[in-house]
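>>> got a structure for you, letters missing:
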């Protein structure tokens, strides 16, 4: 059973979520940004070993603790791995005070009706059972919206809530992430349709059920306040979506009730060749900026 202290922290503690969940497709780009080129490794196993070393360096850094980083989203292989000889989820919670979540989706299907649904997840129940045993508190799954298409956005919301119910049956807290792409030709229109569909899905949830929502920072500040205030929503978090950290933080600071769940915007300034002192200072500066945008609103 999930520790109720974890859920309370994720739902209510000031801070932000660190998304360390780059999967196979996005790992080469993340390593390249970190300063490790594809020519520096010659197998998928070596690629994932280097990525795990990067993540280990992050989660063992002095600033990566529950005072500001209240939760982190892990890639499945990271959840199954070790740090300092201990399972990653238990190390995060017991040593760092950071709640562990895990990314469960397996990537995106081809676009249809202006959206990309998640690929089938036939092994999801087995993954969820393993996550519970490892002490993980929740999950995250991403689909994307490019066009303001009513049928497509309704399908996105329906799939997110259906799989969210499967996750909740295991006692885990699901983060639903229907991402409106920042380069959508009608981002505001897509956000209006999405908010309406999410409200319908939330209203239909049974008593006692909650979800978290991970959403693109909206064009109109505070546009998602009705979702923030909905009794079935534990928390609304924002993805950086391709904005640089400074721009993402400025936009986030204008949205009350939303906290960050940043990936690239958190890691932008980190480089493999940095000394530990340089690395820790860069991560601390990013942490401070993202924390401020999450808790200090304009």
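Looks like it came in fine. Note that this is a predicted model, so its numbers are computed, not measured. Residues are numbered from 1 along each chain as shown.
>>> CA only for contacts and neighbour counts going forward, please
OK.
>>> sec struct for the residue positioned nearest the centre of the chain, please.
Nearest residue to the geometric centre of the chain (Cα atoms, centre = their mean): residue 19, 4.6 Å. Recorded secondary structure, residue 19: strand (DSSP: H, G, I helix; E, B strand; the rest coil).
>>> got a list of what it touches?
Residue 19 makes contact with 72, 73, 74, 261, 262, 263 under the criterion Cα atoms under 8 Å, 6 or more residues apart in numbering.
>>> hey, where'd the strands end up in the stretch 101-250 of the chain?
For the stretch 101-250 of the chain, strands defined by DSSP state E, counting those that start in this stretch occupy the ranges 115-116, 138-145, 173-180, 211-216, 233-239.
>>> any chance of TSV for those, columns distance to residue 296?
Output for those, formatted as TSV (distance: least, Cα to Cα, whole Å):
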stretch	distance to residue 296
strand 115-116	33
strand 138-145	25
strand 173-180	23
strand 211-216	19
strand 233-239	15
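>>> would you format those strands as CSV with mean neighbour count and distance to residue 285 included?
Below are those laid out as CSV (neighbours: other Cα atoms under 10 Å; distance: least, Cα to Cα, whole Å):
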stretch, mean neighbour count, distance to residue 285
strand 115-116, 25, 35
strand 138-145, 24, 26
strand 173-180, 26, 27
strand 211-216, 24, 23
strand 233-239, 23, 19
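>>> looking at those, spot the one closest to residue 27.
Closest approach to residue 27 among the strands of the stretch 101-250 of the chain (Cα to Cα): strand 138-145, 16.2 Å.
>>> take this one as well and set it beside the first:
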């Protein structure tokens, strides 16, 4: 584990950019960027276009370590290059930004009010490749839709079990049990989630480090006590479908919680923009998300 990168993520001022749209969500991400499906006719062409979009973001002067601590990448992005360097090396060597890798394969069908992670075949091999390509950590997303104690227990147990496997491979896992922001039971689900997270944290060996990526809580500063746990490197927040403006307002009310936004980060960006307009739009987003993260 890179100790400089660990210190940056643990103590740095800024946020984490989520650039990890996978195969299933890539067409929607491209459409929001102004690239319709008629522009590509194969998966290879689709992934080439999304890499061009991500490269444009990462090479922008607005994308810098003064505001951005880390970036979450999709596997395909990890394996590609920017200016002759693998993406993680480009981010660290040229931008001073730490790389994480999305490792989940999507969500299982809903049961007990939640969606667990699908099984992740070949995870050990993927983790080894991530270490070889200088990735610092990983991310995997589950989804909680109801305040179902049994379902939430299963989500958290699965996440932490995989987290221990990931840490043993030399990476810091981001555990992401998202609570659906539209759930009528969101506050109660968050109470149950916090209880289960605390139960898992006390079982970890003293050397294990993890991160949490959580929905912005209904009650401000709801996760503050967990931030003090010795196992926690950082707690980051997902935008969860909120607009950038709304997500920033809610985030700013939670001390110590920093952003890990995806859609909210790229809001307003378009393939048809000039570089000047693109960089200006991204710069405004980075500045606003940074300020909400350090408030």
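Great, that's in hand. This is a predicted model, so every value here is computed, not measured.
>>> hang on, the earlier thing: report the buried members of the contacts of residue 19 of structure 1.
Neighbour-count burial (16 or more other Cα atoms under 10 Å) is assigned, among the contacts of residue 19 of structure 1, to 72, 73, 74, 261, 262, 263.
>>> tell me the SS of the fourth one?
Yep, that's residue 261 of structure 1 we're talking about. State at residue 261 of structure 1, reduced to three classes by three-state DSSP: strand.
>>> dump the residue contacts of the spatially closest residue to it that is not a sequence neighbour.
Nearest non-adjacent residue to residue 261 of structure 1, counting by Cα to Cα, 6 or more residues apart in numbering: residue 17, 4.4 Å away. Residue 17 of structure 1 sits next to 69, 70, 71, 72, 73, 237, 259, 260, 261, 262 when contact means Cα under 8 Å, 6+ apart.
>>> could you measure from residue 17 of structure 1 over to residue 89 of structure 1?
From residue 17 of structure 1 over to residue 89 of structure 1 the distance is 15 Å, taken as Cα to Cα, to the nearest Å.
>>> cool, and residue 104 of structure 1?
15 Å.
>>> so if I had to pick from these two, which one is more boxed in?
It is residue 89, of residue 104 of structure 1 and residue 89, that has more neighbours when counted by other Cα atoms under 10 Å, with 27 against 22.
>>> just checking, the more buried one touches residue 97?
No. Using Cα atoms under 8 Å, residue 89 of structure 1 is not in contact with residue 97; the gap is 10.5 Å.
>>> matching residues in structure 2 for stretch 22-41 of structure 1?
Aligned by TM-score structural alignment, stretch 22-41 of structure 1 falls on residues 21-40 of structure 2.
>>> so which bits of the matching stretch are buried?
Judged by neighbour count using 16+ other Cα under 10 Å, the buried positions of stretch 21-40 of structure 2 are 21, 22, 26, 27, 29, 30, 32, 33, 35.
>>> same question, stretch 47-67 of structure 1
For stretch 47-67 of structure 1, a neighbour-count test (16+ other Cα under 10 Å) marks 47-48, 50-52, 54-61, 63-66 as buried.
>>> now swap in stretch 157-174 of structure 2 and tell me
Of the residues in stretch 157-174 of structure 2, 157-160, 162-164, 166-167, 169-174 count as buried by neighbour count, 16+ other Cα under 10 Å.
>>> may I ask which two of those residues are separated the most?
Longest span within the buried residues of stretch 157-174 of structure 2, Cα to Cα: 157 and 170, 20.3 Å.
>>> next, the contact list for residue 149 of structure 1, please.
Contacts of residue 149 of structure 1 by Cα under 8 Å, 6+ apart are 113, 114, 190.
>>> of the residues you listed, just the buried ones, ChimeraX syntax please.
The buried subset of the contacts of residue 149 of structure 1, as determined by 16+ other Cα under 10 Å, is captured in ChimeraX by this line:
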select :114,190
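>>> and the gap between the closest residue to residue 180 of structure 2 other than its chain neighbours and residue 284 of structure 2?
Leaving aside its sequence neighbours, residue 180 of structure 2 sits nearest to residue 145 (Cα to Cα, 6+ apart; 5.4 Å). Per Cα to Cα, residue 145 of structure 2 is found 32 Å from residue 284 of structure 2.
>>> who has more neighbours out of those two?
Just comparing residue 145 of structure 2 and residue 284: by other Cα under 10 Å the higher neighbour count belongs to residue 145, 23 against 13.
>>> touching, that one and residue 177? I think so.
No. Under the criterion of Cα under 8 Å, residue 145 of structure 2 is not in contact with residue 177, lying 10.5 Å apart.
>>> all helices for the stretch 51-200 of structure 2, in order.
Remark: helices assigned in the stretch 51-200 of structure 2 by DSSP state H, counting those that start in this stretch are 75-78, 87-90, 123-132, 149-168, 186-201.
>>> structure 1: matching residues for the helix or strand where residue 286 of structure 2 lies?
Using DSSP states H and E, residue 286 of structure 2 sits in helix 275-294. Under TM-score structural alignment, helix 275-294 of structure 2 corresponds to residues 276-295 of structure 1.
>>> off-centre distance for that stretch?
Taking Cα atoms, centre = their mean, to the nearest Å, one finds stretch 276-295 of structure 1 lying 18 Å from the centre of the chain it belongs to.
>>> and what of stretch 134-145 of structure 2?
On the basis of Cα atoms, centre = their mean, stretch 134-145 of structure 2 sits 6 Å off its chain's mean C-alpha point.
>>> same check on stretch 137-157 of structure 2?
Worked out by Cα atoms, centre = their mean, stretch 137-157 of structure 2 lies 15 Å from the chain centre.
>>> many thanks, we can stop here.
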